[in-house]
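# Generate a structure from the sequence data that follows.
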Amino acid sequence: MPREAEVDIIDAGRAISIALPNGVKQRFHAIWLRDNAWDETTRAAGNGQRLITLSNIPVDTRVSAVKSEAGSLHLTFQPENRTIAFDLNWLADHGYDNDRSRVSGWTSPDIETWDASLGAAIPLADFGAISRDQAALGNWLHGVRRYGFGKLVGGPVENAALFEVASLFGYIRETNYGRHFEVRTEVNPSNLAYTGLGLQAHTDNPYRDPVPTLQILYCLENSAEGGENMVVDGFRAAERLRAENPHGFDLLTRYCARFEYAGSAGICLRSRRPMIELAPDGELVGIRFNNRSTAAIIDVPYEDMADYYAAYRRLGEIIDDTSMEVTFKLAPGESFIVDNTRVLHARKGYSGAGSRWLQGCYADKDGLLSTLSAIELQNRKAA
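Purely as a prediction, here's the structure:
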């Protein structure tokens, strides 16, 4: 990052233009700069939270003078007649004067979509190592953020060990299923409820709003033949659909599907969200796909319903394509975590003698991202 910048006051002081020596140019509005000041009267020293509201800043705020020094920029604001220093690195990291033309369905630079070719790039770590070493934990969490899932080995084979996984980065999200749920089935069971049938790739709890954003599955027993876990990148599936059928992609983002669960006494959960969810600027931010929980779709106009269903069918076919899936079998003491807003998970059927016992729980992505960001910030300070 250059240590000095050339600065001009423009638009009668309502903005400035910064021409950095490396050729990067940015414009900043005076009101934006004043609102984002880091001086002691604007921000609390301990936590960085604002001490003022926007209404405390004069509506006619403008920059009357600038002074560039090595690594910093000093701006004088009127009518307050206050001079505040800004770090040039911070300004470079927070510039907003950029080309915003992006294709609908773009993804964050922190995200890498994948298919079955992911192979050895699966974020994999030893439970004991990341429990003891913050750097190892940060590396694993970085992989989970990038690929939307991760696997752990070497964990304790004991009841409720999955809570120890969640405590590495956040907190359990309790639902009507409790703090955790049992995925315990037996081959040739006495009750058909304990079945070994396979499950299509899906996201969990699409009938909640908001959905649990993380799911952890932890293996305690797995002596049955088959029963491999599968994960599919819903974002890559959405990208494939967009490439094949832009109109169908648009329909699945523009209209809401409906999801419902009323399988327990006193419980009736419903949500109304698109199967492919975009932010207002077109960023791909979520997938909800679960055939078992999809209610009647009634928010699509008659003239679009046939095309909507064709796109819905094709999305399911892409998700079911074996070239999209990463498959692995958990051993006792192993677990995996998925971003439930992005990565679909499934289970192959199993048969023969033996048993299969997993425990599952939900957590939220904000805790994981917060822990990762704190580790990354500490690493930057130490560098």
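
# all contacts plus neighbour counts: C-alpha atoms, from now on.
Noted.

# who touches the host helix or strand of A238?
Using DSSP states H and E, A238 sits within helix 234-244. The list of residues contacting helix 234-244 from outside it, by CA atoms under 8 Å, 6 or more residues apart in numbering, reads 105, 113-115, 248-250, 276, 284, 286-287, 311, 314-315, 318-319, 324, 342-344.

# Swap in 7 Å and give it another go.
Applying CA atoms under 7 Å, 6 or more residues apart in numbering, the contact partners of helix 234-244 are 113-114, 249, 287, 315, 318-319, 342-344.

# Sort out for me which of those are in strands.
Cross-referencing those against strands under DSSP state E gives 287, 343-344.

# CSV for these, including neighbour count and distance to L358?
Compiled in CSV, the ones in strands among the contacts of helix 234-244 are given as follows (neighbours: other CA atoms under 10 Å; distance: CA to CA, whole Å):
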residue, neighbour count, distance to L358
I287, 26, 24
V343, 27, 19
L344, 27, 17
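
# Compute the number of surrounding residues for Y207.
Around Y207 there are 23 other residues, counting by other CA atoms under 10 Å.

# now the one 10 residues further on
Per other CA under 10 Å, the neighbour tally for L217 reads 24.

# quick one, what contacts the closest residue to it other than its chain neighbours?
Counting by CA to CA, 6 or more residues apart in numbering, the nearest residue to L217 once its immediate chain neighbours are dropped is G360, at 4.4 Å. Listed by CA under 7 Å, 6+ apart, the contact partners of G360 are 180-182, 216-218.

# Can you tell me which of those residues has the most neighbours?
The most crowded member of the contacts of G360, judged by other CA under 10 Å, is Y218 (32 neighbours).

# quick one more, to check against the first:
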Amino acid sequence: MIQLQEQWGAEHRMKDFDYNTLMSNERVLLDWLLTMERKGSAMVRNTPQKDIAGPELIEHIAYVKQSHYGPHSPVINRPNTNNVAFTNAKLGMHNDLPQYEHMPGIIFIQCVAQHPGAGGESIVTDGLFAAEELRRNHPEDFKILSSTDMYFWDKGHANYSWEMPEFYKIAKFPVIRINGDNEVVQIAVNNAIRDSHMDLPPQEVKKYYAAYKRFHNILYANAMTFKMEQGEYCYRGPLAGRDNSSCNTALHCTILSHAMLYTPRGAD
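The predicted structure follows:
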């Protein structure tokens, strides 16, 4: 019997799996899939040092979901980028690609090269856990964030031949998305592409930002921090961030069809 999703806080530690074993042992592969469904995160070690290692693993279980970045995206310092992810600046807690109407449910991050010095740590947190904490302790804030649309947008151009030459994506929906049964089904947080425009009267804006700040406080208070090593592959359904760093860490990001994740926890 498949267990329901299990929410977690700062004490959480991701379960480890071996890349080659996942590719050859179906029992371990099933354990990995169930772990991702229950916990929303897992670590894969001993990943081959090649760009297509992620897509090959994904195609072993489903298919790669294309975005305007193509089938995978090198997360490195890029000249003239419009995306803070492609710099060595700190990344706040966020989900990837909320400017899409159908956000990714599963993101795979492969560490191709890691800076040996300070900086570059990853921060992950369970958005579903934070949302339920907010609902339990601050119901009015939960109501605001689950009923008020936020705009997300991203505009840019390609850096690689497989990317869309130009793109301009816009979407809007609440930070906390609930279904007809009042269950939290998705989190959408990304200040880097959040629009300043809001469909709110001025007197309601302060209330909204107070609720949004409280939600952020809960996200960070229950986050776990770790530093990926070369050859590691981190599956992310939770929200995540990156520590401020002057290092040159190289990552590859691949998206699995979101249909594989029944309740996206929100996503680096």
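
# Just give the TM-score of the two.
Structural agreement between the two chains, given as a TM-score (TM-score structural alignment, normalised by the length of structure 2), stands at 0.85; 250 aligned residues with a CA RMSD of 2.3 Å.

# what's the distance between the residue sitting furthest away from the middle of structure 2 and S147 of structure 2?
Of all residues in structure 2, the one whose C-alpha sits farthest from the chain's mean C-alpha position, using CA atoms, centre = their mean, is Q203 at 31.9 Å. Counting by CA to CA, to the nearest Å, the gap between Q203 of structure 2 and S147 of structure 2 amounts to 16 Å.

# where do the strands sit along the stretch 151-300 of structure 1?
Remark: strands assigned in the stretch 151-300 of structure 1 by DSSP state E, counting those that start in this stretch are 181-186, 199-202, 214-222, 225-226, 229-233, 257-261, 269-273, 276-278, 284-287.

# any chance of these in JSON lines, plus distance to L75 of structure 1?
Supplementary listing: those in JSON lines, determined by distance: least, CA to CA, whole Å:
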{"stretch": "strand 181-186", "distance to L75 of structure 1": "57"}
{"stretch": "strand 199-202", "distance to L75 of structure 1": "53"}
{"stretch": "strand 214-222", "distance to L75 of structure 1": "44"}
{"stretch": "strand 225-226", "distance to L75 of structure 1": "66"}
{"stretch": "strand 229-233", "distance to L75 of structure 1": "47"}
{"stretch": "strand 257-261", "distance to L75 of structure 1": "50"}
{"stretch": "strand 269-273", "distance to L75 of structure 1": "45"}
{"stretch": "strand 276-278", "distance to L75 of structure 1": "38"}
{"stretch": "strand 284-287", "distance to L75 of structure 1": "37"}
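
# count of neighbours near the residue nearest to M14 of structure 2 when sequence neighbours are not counted?
Leaving aside its chain neighbours, M14 of structure 2 sits nearest to A42 (5.0 Å; criterion: CA to CA, 6+ apart). Here the number of neighbours of A42 of structure 2 (other CA under 10 Å) works out to 22.

# so what corresponds to A42 of structure 2 in structure 1?
Under the alignment defined by TM-score structural alignment, A42 of structure 2 corresponds to G150 in structure 1.

# What is the three-state secondary structure of its match?
Secondary structure assignment for G150 of structure 1 (DSSP: H, G, I helix; E, B strand; the rest coil): strand.

# show me what contacts it?
Counted by CA under 7 Å, 6+ apart, G150 of structure 1 has contacts 122-124, 143-144, 336-338.

# Of those residues, which is the most crowded?
When neighbours are counted as other CA under 10 Å, the busiest of the contacts of G150 of structure 1 turns out to be V338, with 26 neighbours.

# Let me know whether my guess that it is in a strand holds.
Yes: assessed with three-state DSSP, V338 of structure 1 lies in a strand.

# and the gap between it and I122 of structure 1?
For V338 of structure 1, the distance to I122 of structure 1 (CA to CA) stands at 12 Å.

# for P156 of structure 1, same thing?
For P156 of structure 1, the distance to I122 of structure 1 (CA to CA) stands at 21 Å.

# what range in structure 2 matches the helix holding A238 of structure 1?
Across structure 2, the stretch matching helix 234-244 of structure 1 (TM-score structural alignment) is residues 127-137.

# Relative to A201 of structure 1, which of the contacts of G360 of structure 1 is nearest.
Minimum distance to A201 of structure 1 across the contacts of G360 of structure 1 is 14.6 Å, recorded for L217 (CA to CA).

# quick one, what contacts Y151 of structure 2?
171-173, 194-195.

# again, 8 Å this time
By CA under 8 Å, 6+ apart, the neighbours of Y151 of structure 2 are 99, 170-173, 194-198.

# Scan those residues and report the most crowded one.
Each of those was scored by neighbour count (other CA under 10 Å); the top score is that of Q99, with 22 neighbours.

# what's the nearest residue to F108 of structure 2 once chain neighbours are set aside in contact with, if anything?
Closest residue in space to F108 of structure 2, ignoring its immediate chain neighbours: Y235 at 4.6 Å, by CA to CA, 6+ apart. Contacts for Y235 of structure 2 were tallied using CA under 8 Å, 6+ apart; they are 36, 40-44, 106-109.
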